[in-house]
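**Student:** Sequence plus the predicted model coming up.
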Amino acid sequence: MGRAEERRARQRGGRRAAPKRSSGAGTAAGSTTATGTGTATGTGTAAGSGTRAGTRAESRAAAAGGKAGAKKGIRRFFTWKKILGTFFGMLLLGMGAFVALYLWIDIPPGNAAAQLQSNVYKYSDGSTLTREGDVNREIVDLDKVPKKVQLTFVAAENKSFYKDAGIDFRGTARGLLNTLSGKGKQGGSTITQQYVKNYYLTQNQTVTRKLKELVISLKVDRQKSKDYILAGYINTSYYGRGAYGIQAAAQAYYQVDAKKLSVSQGAYLAALLQAPSQYDYSSATPTGKRLVKNRWNYVLNNMVEEGWLDSAKRQAMTFPKPKDPKGSAGMGGQIGYMVEAANNALAKRLVTQGTAANINDAKALVDQGGWTITLNIDKKKQAQLEKSVKAKLTSKLNGKKRKVDDAVQAGAASVDPKTGKVVALYGGVDYLKHFTNNATRRDYQPASTFKPLIFAAALDQGAKTQDDRAITANTIYDGTSGRPVKGSDIAFSPPNEDDTDYGNVTVQRAMNASINSVFAQMGVDVGMDNVLKTAGELGMDVDGLQAVPAQTLGTMGASPLEMAGVYATLDNHGRKVTPAVVASAEHKDHTVTFPSAVGEQVISEEAADTVTSVLTGVVDDGTARVSVSQAANRDGQHVAGKTGTSDNNKSAWFTGYTPNLVTSVGLFGENPKSHAQVSLQGATGLIPGVGRINGGGYPAQIWAAYTFSADTRTTKFTLDTTQGAAVEPTETPTFTRKPSETPSSTPTSEEPTTQAPSTSEAPSPSETPSRTPTPTRTPTRTPTPTLTDGLPEDPVEPNDQ
């Protein structure tokens, strides 16, 4: 038995080892078995083979064991079972938390925001200006809204509205993440969620509110019909123009009841909800108009896609431009303009301090009511400004005699340079007749009122001329009309008013006469990027402006309020003044704080004061001399200012100041029907082609009538400068070399040298005054071009008279 077992063991071992050996090895093993000695040999061979095989097996086992041990160590912490368990555990925990929230949160009653209140507006003395904000909303049943108009809102906001459970989990999750990361509001909410936010909750962007919105939306969707939710949504949404709900919106934009809205009109109102202020077609920017048209097309195309609108009818539809806005009752005259300006200022502040996520939400908060807003408007100054505009301009307009008179629009803003308070504001003839606020609109060129900013940049940055001479009030420039600017990569040769050549003139005289060719060259000398930088620091909105020489002629847009702020900064010796319409705003649910309107030094005191000194020459020796310097009630008051008349006489300006008051007056040509910009030529009976409205005319007259009555104290500028018309000149005028290629329509003096100018080149003593100007001073008049309509095409601007 022992031998048999041994034999069987050897055979088993041989069989295990055989696959590892060649066929020759097998034969040899068989041979050794036949002899006695071969047994031992065969056994040894088999044993050796088995040993090698065992060693290899052990190596493989050891390696596998090592790997298995490593895997086993990792799996102790990260196994599929543990991962799945953790995932499902978190999922169950989240579901449990949500169930708890669902059970805990009930549908609340409609919030106070759904029941709008009035806002109270006050003058700076505390007396009531007006009450405004009675709920501009009329709830209408859904059956009063055409079915296809109802569907425009579904197509715009939530195509799955009739199928979903009232929430968009992905959109809500994205909103929560954005709120936590501080990225603000994004779309994604269903119609149900938006209705819940409008009616039951608030506009505040918080995680708590979003979670409540989610739960309440689910409950509302289960407990209320889709028609009930849709009716609530279109009746509570804000459409702009102070209109809440579809009925108010239909009246505000199309002056019809909601039941008479067409599908295309409904699609516009549905598109409007995405950005009411930006998408109001009557006041939208070109970008806003393009975006709302795209949104309108999107709504209608979705309706076709969903089978709610016939494609042929869709193709036949044209964009339904809304009617011009109408102010609400009690907002007539200047009141509506002041209220609008106050509302906009408050809304911007709500966004800045984080109370509202964006300007649309902020305006909705203001329009919800409950505010007591105190303006900086001085009641007496406001009345005087209105009286001055009527006496000097509107009383002379007669649209029945002259069609152009209906196109004349006036705007003005008056600012205290020491405090930044907006003490008076003129927005137009009547808020109920002309909705656009002319005091804050930015769609007209400020023209030559921009020229002082070029000089301010030159002074503040120590700029030099092309021949390396410092730019001062006495620097000589070539005033030849149409002279190509030197040193610019962009060719620019602006003509002067009526193509008049002035020859070599000082900067002071160039400012007095508003000579285009001089300031075009100065802008290039300073560097247009530097000019725009200084303009921005002084208070102009220069975002997006190209730094090109044409900007020296004031071809950008600006408002009277904006220009009043810029000149107030100059008046305040270079300390930034940001015009403030609102003094305070109080609300039981919102705390609002307003920063000081006077900021830090943005240009040097000497630079600001030198500009002021030079601008006194415009009043006493230049384009504003007749209207301002010779005003009967000036009474020795020091005045600085600048006129401006834009290309083709579409706008005319005078922005001027005393030590205590800065006021900017603008006149704008606007077609009363199309609202397109038109020329002011021939208005008030001036002979077309001969007499035109310019900055030195009605704007300066309005300014003088208002300022010398509103600011009766006789004050003098205290200036830190040795340059300009208001002080004694202390240096010899310096020259800039006239390019040899300069064309000239009339003979000019010889090429300037570095020596003092000859009589023909140098300004007369009256052109660079040697003493502080007074009302009794009789300056020598600068060359007065003939008033004709020979105005150059864009981007060239004529000089002022």
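**Tutor:** That came through, no problem. Numbering: from 1, shown residues only.
**Student:** going forward, measure contacts and count neighbours with C-alpha atoms only.
**Tutor:** Will do.
**Student:** For the residue lying closest to Ser311 once chain neighbours are set aside, give its distance to Ala155.
**Tutor:** For Ser311, ignoring the flanking residues on the chain, the nearest one in space by C-alpha to C-alpha, 6 or more residues apart in numbering is Val304 at 5.9 Å. From Val304 across to Ala155, the span is 9 Å (C-alpha to C-alpha, to the nearest Å).
**Student:** and these two? which has more neighbours close in?
**Tutor:** Ala155 (25 against 16; other C-alpha atoms under 10 Å).
**Student:** That one against Val299, yeah?
**Tutor:** Yes - using C-alpha atoms under 8 Å, Ala155 is in contact with Val299, at 5.5 Å.
**Student:** How about Thr612, nearest residue that isn't a chain neighbour?
**Tutor:** Closest to Thr612 by C-alpha to C-alpha, 6+ apart is Ala640, at 6.0 Å.
**Student:** what about that neighbour, how many neighbours?
**Tutor:** Neighbours of Ala640 under the rule other C-alpha under 10 Å: 27.
**Student:** and the biggest helix by length in the chain, what does it pack onto?
**Tutor:** Longest helix of the chain, by residue count under DSSP state H: helix 36-75. Secondary-structure packing of helix 36-75 (3 or more C-alpha pairs under 8 Å, 6 or more residues apart in numbering; DSSP states H and E): helix 2-17, helix 23-32.
**Student:** Can you add distance to Ala535 and mean neighbour count and give those helices back as a markdown table?
**Tutor:** Shown next, in a markdown table, are those (distance: least, C-alpha to C-alpha, whole Å; neighbours: other C-alpha atoms under 10 Å):
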| stretch | distance to Ala535 | mean neighbour count |
| --- | --- | --- |
| helix 2-17 | 96 | 12 |
| helix 23-32 | 99 | 13 |
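**Student:** Tell me which of these approaches Arg314 most closely.
**Tutor:** Among the helices and strands packed on helix 36-75, helix 2-17 comes nearest to Arg314, with 84.3 Å by C-alpha to C-alpha.
**Student:** Enumerate the positions of stretch 248-256 that are buried.
**Tutor:** Buried positions in stretch 248-256, judged by neighbour count with 16 or more other C-alpha atoms under 10 Å: Ala248, Ala249, Ala250, Gln251, Ala252, Tyr253, Tyr254, Gln255.
**Student:** Against that first model, consider the following:
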Amino acid sequence: MNPYGDPQSPRARASVPGAGASAPDDQSAGPSPDAYRRGAGGRASVGSASVGSASVGSASAGRASVGGAPVGSASVGGVAGSARVGARASVGAGTGSVGGRASVARAAVRPGTATPGGPPNAPVPGGKDKKSKAAKRRRRTNILTAAAAVVVIMLGAGVVGGTYFFDDVALPPPVTENQQNAILYSNGALIEKVGDQNRTVVPEDKISDVVEKAVAGAEDKNFYNHHGIDMKGIVRAAWNNFTGGATQGASTITQQYARHAADLKAISINRKLREAVIARKLESQYDKEQIMGMYLNYVDFGEGRYGIEAAALGYFGKSVTTPPGQKNAVTPYEAAVLASIIKQPYKTGSHPGYDPNDNIVNGKVGGPALERWEYTMKNMLDMNWISQDVYDKRAYPKVKPRGAKGASSGAADKPVGMVTRHVMAELNSMGISDQEFEQGGLTITTTIDPKVQKAAEEAGSQKSDDSPMNGLNPKYQAAVIGIDPTNGRVLGYYGGDTPSGLDYGGYMSANGKEIVGGQSPGSTMKIYTLAAGLKEGVSFDSLWNGDLKRRNGTKISNAGADPGKVCGGKIKYCDLETATIKSYNFPFYWITDTIGPEKVIEAAKAAGVKHMITDEKAGFKNGEIIDLTKTDKSTWRNSFDNEVGFGQYRIPPLEHAEGVATIVGQGVHHNAHFIKTVKRTDPESGKVTVVGQENIKGNRVFEADQMSNLSAVMKKIVEVDNRDLKGGREGIAKSGTWEYQEGSGDCWFVGGTPQIAATVWVGGKGNKVQLKERDGKKDMFGAGTPSKIWKMFLDTASSALDLKNEDFPARIKTGDPSKFGNGEKPPEAPVNNDCALAVIGLGCGNNGGQNNGGQNDGGQNNGGQNNGGPNNGGNNGGQNNGGQNNGGPNNGGNGGGPGNGGNGGGNGNTGDGNAAQTNGD
């Protein structure tokens, strides 16, 4: 319905709670709240109803007979006490039968009235006569209202009974209009507005006066002079009901708001009478400005815009709070456009409505919209609310076309819109209920930096031409998350292109209530295993045996790496540092077995991981999500085994990103969060209060020296994978891959700089798939596409923020190599007695032997002992030519003779080639 109660588009009416209980109107004997507009009034008391004769009296003049005997009559009797005009009038007990007698008392009016805008009981020009006339008008209004009810009852209009007319019709409490919540970037720019209705409530005293006058001109030009009731409308409703005609009629602004406040939707005489009573009570409780403010904040202005502020922003890109005369203030002509829409904001099958965008004629606004605008402008002139000059210069203003984003544009179709889910989750954790969120009026400033957000989207989205994801299988999906490790603020978040779809970054449900999934972190989980091990005293120099099988007798997988090449042929005594850089699994299985899987999980939890998912089992199709914050170590030990040490069990990427930020932040944990501040604006006073705020206080969970030790090793991973950052910026990283159907299913690259911790995941969109690189043949690993996304994101974000280069702390070695490890004792290096020949100039064979042309410098096996060894390598197959610089994993070594020393080494030691040979990470 439109504001008049006529049927129209279902979008045209806001859903408002039903009428509430009213408070007594006779609690004060003083003047009414709107006494400065009208005289302080008396109180009308309606006596008990009974069958009998009817006569209508006056306050001082005798009795007048109305109606005939067959129907009965009502007598207006003497004074029944005093109270303000418009206050509750009591109706005595009686039957609801036709012909019942109602005894209506006269209204006693206190001396003195008030001039508009003046104090109560202020003298009025003209003296007593004018006061008396005003009092009589008010008394007549009340009497006619009650009389109309009696007439309707007498005519059999279907009203339950007239006795409730004043007493039982409660004055509903002021309606708290639902409005939108504004979600902002960290710099104050709008991300989107969220709420069922596009409404921003503004205090009445902030609304431009020209807007209020225009609305009065369009809807009720006598608004400032009457007492809320359109008696013609009431009589017309009664007559039409009696004759079987339509029941609609013109309503005052107060009546329109009364209908909204009491949620009166039915089209009936009953509704019209209740509406009239509530309007009278509203006028006694509130002044005109208050009623106008409530009305303007509720009314529908079309195109899904509720309230005057949303309308002004939507149609003109202006705010009604800008004072007249200032830049971007709403003009009288624009105000008239807004006011003219109210009567019929949406077109119907029989009427085009008054929305200017629905009334375009030959490229200009015409038709009913133009006519209604002219009507409004003329009323504004007639009421002296605009000058003749303003009227004469009138021209229909330019209106934003439908669909223009304007000031209330949203992010419903943008990747950043996914942030809203996490905002909702954090609001709940701050104690802000769903009801408060739905009520709206919140201004939420997030931690999201627009530059970092853009970098995350450009690096991770297949829709980005520059992204390493562009051109890959469309079934592939990436997630990119950037966090400030010094405070936990999420700076950029890409979890998918569609905010309404699956959240690949945090697996947060659409309503922000729960975590619904995760992905296997693979070898990136080893950062927590190392943190737990370092805490127990594990050293990076400890040795581990890769030939040992699990306790259940099965072989530990190293992504298909040739056992003879693992750790440069030292598989039985591989040091932990090399195993970390090459991402072998066996040391991490045994570290977990030694210290217990619960300690690895405890380290992950301390870093920020809160949920971990068990393997699929009976009763759990996709595994059970274990909340680590609500369970203990006994649950963990029963749910997860030693494979937790190298990333079998799924976790949400966002929680992993929080943990990565803790490692990057040298062991100080901060809660990853999306909200900086939450503010609420009081719709009545306009006062802004902070109702929620971030907590950036961190707590140390890992020792600084142990983290410097870990960072130094992770720094080498960046170098090995050839992912050095631009400008010599120092970074640390860890790659990870988890298999799927003999291929790769989840690929990761995590780490960052001292200013930004970056987490990248690539996997299947929806369902798991085997991940291939761009050629469609080569398996994808964490050191492949994910590492390229990671580098692109950090390079772009760091440059956009103009971050200065910072280094990680210098390395402090920790732990005891003899305390942990199960590796065999390495063989002692043979003593070469031929070195004595150097005295006579014949040289030594060690330069082409085990030390320089062998395991350490000639690559893992191919540039090693056999081909670059003591007999064949000599001086030319030694350190420089057959060594680590030229003798890569695949091609080096065979050419390691006296003249060629490893020139066939090629590029096998860079990035992906090396990764493929090791653990694929």
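**Tutor:** Perfect, thanks for sending it. None of these values were measured; they are calculated from a predicted model.
**Student:** TM-score, when you put one on top of the other?
**Tutor:** Here the superposed chains carry a TM-score of 0.48, computed using TM-score structural alignment, normalised by the length of structure 1; 433 aligned residues with a C-alpha RMSD of 4.2 Å.
**Student:** circling back to that earlier point, ok and the longest helix of structure 1 relative to helix 23-32, angle-wise?
**Tutor:** 140 degrees (axes from the mean of the first three to the mean of the last three C-alpha atoms, to 10 degrees).
**Student:** measure Val277 of structure 2 to Val76 of structure 2 for me?
**Tutor:** From Val277 of structure 2 to Val76 of structure 2 the distance is 19 Å (C-alpha to C-alpha).
**Student:** nope, Leu381 of structure 2 is what I was after
**Tutor:** 42 Å.
**Student:** do the same with Val419 of structure 2
**Tutor:** 66 Å.
**Student:** just to revisit the earlier point, can you put the buried residues of stretch 248-256 of structure 1 in CSV and add secondary structure and distance to Val415 of structure 1?
**Tutor:** Listed next are the buried residues of stretch 248-256 of structure 1 as CSV, based on DSSP: H, G, I helix; E, B strand; the rest coil; distance: C-alpha to C-alpha, whole Å:
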residue, secondary structure, distance to Val415 of structure 1
Ala248, helix, 36
Ala249, helix, 36
Ala250, helix, 38
Gln251, helix, 37
Ala252, helix, 33
Tyr253, helix, 34
Tyr254, helix, 37
Gln255, coil, 37
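**Student:** Show me which residues of the longest helix of structure 1 are buried.
**Tutor:** Gly38, Thr39, Thr41, Gly42, Thr43, Thr45, Ala46, Ala47, Ser49, Gly50, Ala53.
**Student:** Ok, stretch 281-291 of structure 2 next?
**Tutor:** Lys281, Leu282, Glu283, Ser284, Gln285, Asp287, Lys288, Gln290, Ile291.
**Student:** In helices, which of these appear?
**Tutor:** Lys281, Leu282, Glu283, Ser284, Gln285, Lys288, Gln290, Ile291.
**Student:** Among those, list the two that are farthest apart in space.
**Tutor:** Lys281 and Gln290 (13.4 Å).
**Student:** quick revisit: nearest to Thr796 of structure 2 among the ones in helices among the buried residues of stretch 281-291 of structure 2?
**Tutor:** Gln290 (52.6 Å).
**Student:** Tell me how far that closest one lies from Lys133 of structure 2.
**Tutor:** 26 Å.
**Student:** Now the element after whatever helix or strand Met522 of structure 1 lives in, going C-ward?
**Tutor:** In the assignment (DSSP states H and E), Met522 of structure 1 maps to helix 516-526. Under the assignment DSSP H and E, the closest C-terminal helix or strand after helix 516-526 of structure 1 is helix 528-538.
**Student:** Buried by neighbour count: which residues of that next one qualify?
**Tutor:** Met528, Asp529, Asn530, Val531, Leu532, Thr534, Ala535, Gly536, Glu537, Leu538.
**Student:** Just give the nearest non-adjacent residue to the last one, would you?
**Tutor:** Across the structure, with C-alpha to C-alpha, 6+ apart as the measure, the residue nearest Leu538 of structure 1 apart from its sequence neighbours is Val566 (5.2 Å).
**Student:** Near the one you found, how many other residues are there?
**Tutor:** The number of residues near Val566 of structure 1, taken as other C-alpha under 10 Å, comes to 29.
**Student:** so it makes contact with Pro560?
**Tutor:** No - the pair Val566 of structure 1 and Pro560 fails to qualify as a contact (C-alpha under 8 Å) at a distance of 9.9 Å.
**Student:** And Leu381 and Val76 of structure 2? Which one has more around it.
**Tutor:** Val76 (25 against 17).
**Student:** Relative to Ala135 of structure 2, how far out is that one?
**Tutor:** From Val76 of structure 2 to Ala135 of structure 2 the distance is 17 Å (C-alpha to C-alpha).
**Student:** Tell me if I'm right that Ala710 of structure 1 and Ala383 touch.
**Tutor:** No - applying C-alpha under 8 Å, one finds Ala710 of structure 1 not in contact with Ala383, separated by 9.5 Å.
**Student:** Next, show the common contact partners of the two.
**Tutor:** Shared contacts of Ala710 of structure 1 and Ala383 (C-alpha atoms under 8 Å, 6 or more residues apart in numbering): none.
**Student:** So Phe654 of structure 1 belongs to a helix, correct?
**Tutor:** No - counting by DSSP: H, G, I helix; E, B strand; the rest coil, Phe654 of structure 1 is not found in a helix; it is strand.
**Student:** Helix, strand, or coil at the closest residue to it other than its chain neighbours?
**Tutor:** Spatial nearest neighbour of Phe654 of structure 1, chain neighbours left out: Thr643 (4.5 Å); criterion: C-alpha to C-alpha, 6+ apart. Three-state assignment for Thr643 of structure 1 (three-state DSSP): strand.
**Student:** so Thr643 of structure 1 touches Ser651, yeah?
**Tutor:** No - when contacts are counted by C-alpha under 8 Å, Thr643 of structure 1 is not listed as touching Ser651 (11.0 Å).
**Student:** more neighbours, the two?
**Tutor:** Thr643 (36 against 28).
**Student:** Going by neighbour count, which residues of whichever strand or helix holds Asn638 of structure 2 are buried?
**Tutor:** Asn638 of structure 2 is located in helix 633-639, with elements delineated by DSSP H and E. Using 16+ other C-alpha under 10 Å as the burial criterion, the residues of helix 633-639 of structure 2 that qualify are Trp636.
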